[in-house]
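Participant: Provided below are the primary sequence and the corresponding predicted coordinates.
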Amino acid sequence: MPNGIEYLLCEKGQCWEFTGKLDKDGYPRIKVFGKSYRLNRVVLAHKLKREIQPGYLACHSCDNPACLNPDHLWEGTNRQNIIDAISKGRVVAPAQFFNQQGSKNRSAKLTESMVVEIRELYKQGSSTKELAERFKVSRKAIQGAIFGRYWSHVDGAIAQNMKSGSRNPSSKLTENQVIEIRSLYHQGYSGKLLAKTYGVSDTLIYSILNRKVWTHV
């Protein structure tokens, strides 16, 4: 068990069942510095010796939400969790379910390549509002794509506490460089030359010049 956390557990078969208060979905929770966490996520992260990936769940092989046995917990996407439930006969899904992931879903307004682009633009400073307007979807859809709540099958989801612009450790530019790029462009430097000079893509340079990204600079 994670150090510094006390559990009230009782054995029920092989499950380690939490006997304290559960949330509305039947999961045990804990508060740390005023923030609430599901205990199954805490236990799984301790088991994995890392944070659970953005957009992924702490799933139960035992199908018991109150169970905190690390051996019963596994990291998976919402889709994988649903497929697991279907395979066990707990959920009946329509036949077309297995063909509805991502852009295969007829109601999807984004594609996998768009999701990759959205995440990159967000890392470079675009706001969720700007991205929603650009891609003609809701801010909720943009946030879901960025943080992996949706499109979790596309690698590269961003942790929700990750900052945009130069505060993002994966950002390739700084605010001063963005200012330089715009200034040099007005002095006659081409977008292609600027992209080569700063080691970024032509697309990013033109997005900066057109103020589609780094709009806070």
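Facilitator: Sure, I can see it.
Participant: going by C-alpha atoms from here, please, whenever you check contacts or count neighbours.
Facilitator: Noted.
Participant: host element of C10?
Facilitator: Following DSSP states H and E, the helix or strand that holds C10 is strand 9-12.
Participant: beyond that strand, next helix or strand please.
Facilitator: As assigned by DSSP H and E, the chain's next helix or strand after strand 9-12 is strand 15-18.
Participant: how close does Y185 get to Y206?
Facilitator: Distance, Y185 to Y206, by C-alpha to C-alpha, to the nearest Å: 10 Å.
Participant: now do the shared contacts for those two.
Facilitator: Shared contacts of Y185 and Y206 (C-alpha atoms under 8 Å, 6 or more residues apart in numbering): G191.
Participant: count of neighbours near Q143?
Facilitator: Other residues lying near Q143 total 22 when counted by other C-alpha atoms under 10 Å.
Participant: hang on, it is in a helix, isn't it?
Facilitator: Yes: using DSSP: H, G, I helix; E, B strand; the rest coil, the assignment for Q143 is a helix.
Participant: structure B:
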Amino acid sequence: MKRASLNTPNDWLSWAEDRSIPEPNSGCHLWLCAVRGKKGRGRRAADPRPMACVGGRSGSAFRLLWEGVHGPIPEGMVLCHTCDNSLCINLAHGFLGTQKENMQDCAKKKRQWLQSASSFEVPSAKFTPELLEYVRAVYTPRHPEFGSKALAKKLGMSRNAISMAINGHTYNRTGGAQ
């Protein structure tokens, strides 16, 4: 792809079109170039975020595209996404809102949970209270059948998920959020 001069909204739209592919069922325009994985609470380990570098600025491709077409995002506002597909850069799926509105939208779509919610109520939770109780009861360090490696393989989880649950880093002893 040649380096483009991005002076008008149409230049930006053409730039995005060259770097994405439309997904006909959802209307998303899926980014085909560089992505960055991001780790954190409530986020998959490799939740890809479209990245771009344009005119000396680097960052979220969706945000750069939005600002190239609509202008700067006003102070106190954030760029929200209606489809929640992290690879989507379709401007029709974006809107401006406050951080509070974005978090309310998150909660409404069950993408995020309240801080006081039980860890077991998190949509991406790997453990049920019963499974956690079982793992903590049978866990024996370096045991061929009940060590973290063996339990992870048996339960289809990562060794890290097992270790963090056993040590109370992910689920505290009462099952509430840490």
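Facilitator: Structure received. Computed from a prediction, not measured in an experiment: that's the story for all the values here.
Participant: how alike are these chains, TM-score-wise?
Facilitator: Scored against TM-score structural alignment, normalised by the length of the second structure, the superposed chains reach a TM-score of 0.46; 95 aligned residues with a C-alpha RMSD of 2.5 Å.
Participant: quick one on the thing from earlier: which other helices and strands does the strand holding C10 of the first structure contact?
Facilitator: strand 15-18 (3 or more C-alpha pairs under 8 Å, 6 or more residues apart in numbering; DSSP states H and E).
Participant: name the helices or strands packed onto the helix or strand that the strand it packs on is followed by?
Facilitator: Moving toward the C-terminus from strand 15-18 of the first structure, the next helix or strand (DSSP H and E) is strand 29-32. Judged by 3+ C-alpha pairs under 8 Å, 6+ apart, strand 29-32 of the first structure is in contact with strand 35-38.
Participant: helix or strand right after the strand it packs on?
Facilitator: Once the chain leaves strand 35-38 of the first structure, the next helix or strand it forms, by DSSP H and E, is helix 39-48.
Participant: give the buried residues for that next one.
Facilitator: Within helix 39-48 of the first structure, the residues scored as buried using 16 or more other C-alpha atoms under 10 Å are 39-47.
Participant: how about the residues you listed in TSV, adding distance to Q80 of the first structure?
Facilitator: Compiled in TSV, the buried residues of helix 39-48 of the first structure are given as follows (distance: C-alpha to C-alpha, whole Å):
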residue	distance to Q80 of the first structure
L39	20
N40	17
R41	16
V42	20
V43	20
L44	16
A45	18
H46	21
K47	20
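Participant: among those, list the two that are farthest apart in space.
Facilitator: L39 and K47 (12.3 Å; C-alpha to C-alpha).
Participant: related to what we said a few turns ago, report the buried residues of the strand holding C10 of the first structure.
Facilitator: L9.
Participant: list the buried ones in the host helix or strand of D11 of the second structure?
Facilitator: Secondary structure from DSSP H and E places D11 of the second structure in helix 9-18. By neighbour count on 16+ other C-alpha under 10 Å, the buried set for helix 9-18 of the second structure is 9, 12-13, 15-17.
Participant: which elements pack onto that helix?
Facilitator: Using 3+ C-alpha pairs under 8 Å, 6+ apart: helix 9-18 of the second structure touches helix 61-70.
Participant: now the helix it packs on against helix 9-18, angle please.
Facilitator: Going by axes from the mean of the first three to the mean of the last three C-alpha atoms, to 10 degrees, helix 61-70 of the second structure is angled at 150 degrees with respect to helix 9-18.
Participant: which SSE is immediately downstream of helix 61-70 of the second structure?
Facilitator: strand 78-81.
Participant: for that next one, packing partners?
Facilitator: Using 3+ C-alpha pairs under 8 Å, 6+ apart, strand 78-81 of the second structure sits against strand 94-97, helix 99-108.
Participant: can you say which of the ones you listed is packed in most?
Facilitator: Comparing these by mean neighbour count (mean count of other C-alpha atoms under 10 Å), strand 94-97 ranks first with a mean of 16.
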